[in-house]
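Undergrad: Next one to model:
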Amino acid sequence: MKMNKILIVAIALVTISFSSEAQSKSKFGHINSNDLLLLMPERSQAEQSMQIEAKTLEDQLTAMTAEYQSKLQEYEANVASLSDLLKQTKAKEITDLQQRIQNFQVQAQDELQKKEAELLQPIIDKAKVAIKAVAEKNGYSYVFDSSLGVLIHSPSGDDILPLVKKQLGIE
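TA: Next comes the predicted model:
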C-alpha cells in the first residue's frame, strides 16, 4: 500500500514536471502591426505616392465638375430661347457629363484602393518577415497581432479540421 502511494506521487511529480516543461517552452508575444507599419519609413513614401495620385484624380474631377457646372449654367440661362431639339441635345449632354463624373468617381476610388494595396503589400510583407524572424530568434512560439486580434506566427502543427469534421459527423 505504501509502495503504491510512493509510485502515485512519483508519477504525479514526473507528470507535473513534464507538463510545466512543455508550458515553459511555449512563449507568447504580441505586436500592434498598425503601429509597426506607421513607423516604417517605406510607409511615408507610400503615403506620399498616394497623395500625389489622389491629387491628380481630384484635379481631373474638379475640371469635370467645373465643365458640368458651366454647361448647366449656360443651359439654364438659355433654355427659354432654345428649340426643343436643342434643349434635348443640351440636356442629354449635361446628363451624360453627370454620368461620366459619377463613373469617374467610382473608377478613381477603385484605382486608389488598388494603388494603395500595390504600395502597401511589399511593406506588409517586409513587416511579416521581420516579425517571424524576431519571433524565431527570441523563441516566441506564438505571436498575436493586437491590432487585428489574429495569430501571425505559430509553430507548424497538425491541421485538426479532419478530426473536428469527424467529431461533428461531417464528411
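
Undergrad: all contacts plus neighbour counts: C-alpha atoms, from now on.
TA: Fine.

Undergrad: Who are the packing partners of the lengthiest helix in the chain?
TA: When the chain is parsed with DSSP state H, its longest helix is helix 84-137. Under the contact criterion of 3 or more CA pairs under 8 Å, 6 or more residues apart in numbering; DSSP states H and E, helix 84-137 touches helix 33-39, helix 41-78, strand 150-153.

Undergrad: structure for this one too, so we can compare:
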Amino acid sequence: MRKLINVFFVAAGLLLTANVANAQQKLGHLSSDEIYANMPEAKAAQATLETLAKTKQAEIDKMIAEYQVKYKAAQDKEKTLSEANKEVVGKELQIAGQEIQDLGKRIEDARTKATTDVQTKQGELFPPINQKLATAMSAVAKEKGLAYVFDTSVSQGFNSLVYFDGGEDITAAVKTKLGISNTPAATKPATTPAKKN
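TA: Sure, this is the predicted structure:
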C-alpha cells in the first residue's frame, strides 16, 4: 500500500511539473506585412514585378490600339459596300475580319503569357526573401526562448492566429536581425482579432 501511495505522489509530482513547464512556454507574434514593407529585398522584388507588369501591359495596350484601328477601318470600309463593289469590298472585309480575329487571339495569348511571366518572376524573386525572413524569425524566436510565434498580418487574414492577447511582439527584433529600420509601417493592423472564449 505504501508503494502505491509513493507511486501516486511521484506521478502527481511529474504531472504538476509538466503542467508548470507547459504553462511557462512563451508565445510571440510579429507582423510579416510590416517586415515585408520595410525589407529592401522585398521592395526591390516588388518594384521589379511592377516594372515587368507595366512593360507587358504596354505591349498589350499597343496591340489593343492596333486592333481598334483595324476594327474602325473595317467598319468604315463596310459603309462603302454597294452592289457595284460588293465582290471587291466583300473580299477586303473578309480579309480584314480574319486579321482582326487573329489580332484578338494574339492579344489574349499575350495576356496569358504576361500573367505567366509575372508569376514566374515572382516565383524566382520571393523564395530567397521568404527563406531569409524565416531564418531571421527562427533565430529571434530561439534567442527569446519562444515556443510559438504567430503572424498577425492583415494579408494573412489572421488565419495563423487563433487567439491573441498580449504576447511578445518580435517584429522589431526580426527587422533588426535583418538590418531593417524599426520605424512602424502603415500596414500594421488597426485592430486585433476578437478573443475566442
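
Undergrad: hmm, back to that, matching residues in structure 2 for the longest helix of structure 1?
TA: Under TM-score structural alignment, the match for helix 84-137 of structure 1 in structure 2 covers residues 90-143.

Undergrad: in the superposition, what's the average offset of that stretch relative to structure 1?
TA: Compared with structure 1 after fitting, stretch 90-143 of structure 2 deviates on average by 1.2 Å (mean CA distance after the TM-score superposition for structure 1).

Undergrad: One more: stretch 54-74 of structure 2?
TA: Mean for stretch 54-74 of structure 2 is 1.0 Å (mean CA distance after the TM-score superposition for structure 1).

Undergrad: need the contact list for A133 of structure 1.
TA: Under the criterion of CA atoms under 8 Å, 6 or more residues apart in numbering, A133 of structure 1 has no neighbours.

Undergrad: let me fix that: R43 of structure 1
TA: L37, L120, I123.

Undergrad: The first one: how many residues sit nearby?
TA: By the measure other CA atoms under 10 Å, the count of residues near L37 of structure 1 is 17.

Undergrad: List the contacts of it.
TA: Taking CA under 8 Å, 6+ apart, we find L37 of structure 1 in contact with R43, I123, I124, A127.

Undergrad: dump the residue contacts of the second one.
TA: Taking CA under 8 Å, 6+ apart, we find I123 of structure 1 in contact with L37, E42, R43.

Undergrad: my read: V79 of structure 1 touches K87, true?
TA: Yes: counting by CA atoms under 8 Å, K87 is a contact partner of V79 of structure 1 at 6.7 Å.

Undergrad: Next, find the distance separating F150 of structure 2 from S138 of structure 2.
TA: F150 of structure 2 is 12 Å from S138 of structure 2, where distance means CA to CA, to the nearest Å.

Undergrad: Of these two, which one has the most company?
TA: Remark: of F150 of structure 2 and S138, F150 carries more neighbours, 22 against 15, as counted by other CA under 10 Å.

Undergrad: In three-state terms, how would the closest residue to the more buried one other than its chain neighbours be classified?
TA: Excluding its sequence neighbours, the residue lying closest to F150 of structure 2 (CA to CA, 6 or more residues apart in numbering) is H29, at 4.4 Å. Here H29 of structure 2 is strand, with the state taken from DSSP: H, G, I helix; E, B strand; the rest coil.

Undergrad: Could you measure from the residue most central in space within structure 1 over to D125 of structure 1?
TA: When CA atoms, centre = their mean is applied to structure 1, the residue found nearest the centroid is A117 (8.2 Å). A117 of structure 1 is 12 Å from D125 of structure 1, where distance means CA to CA.
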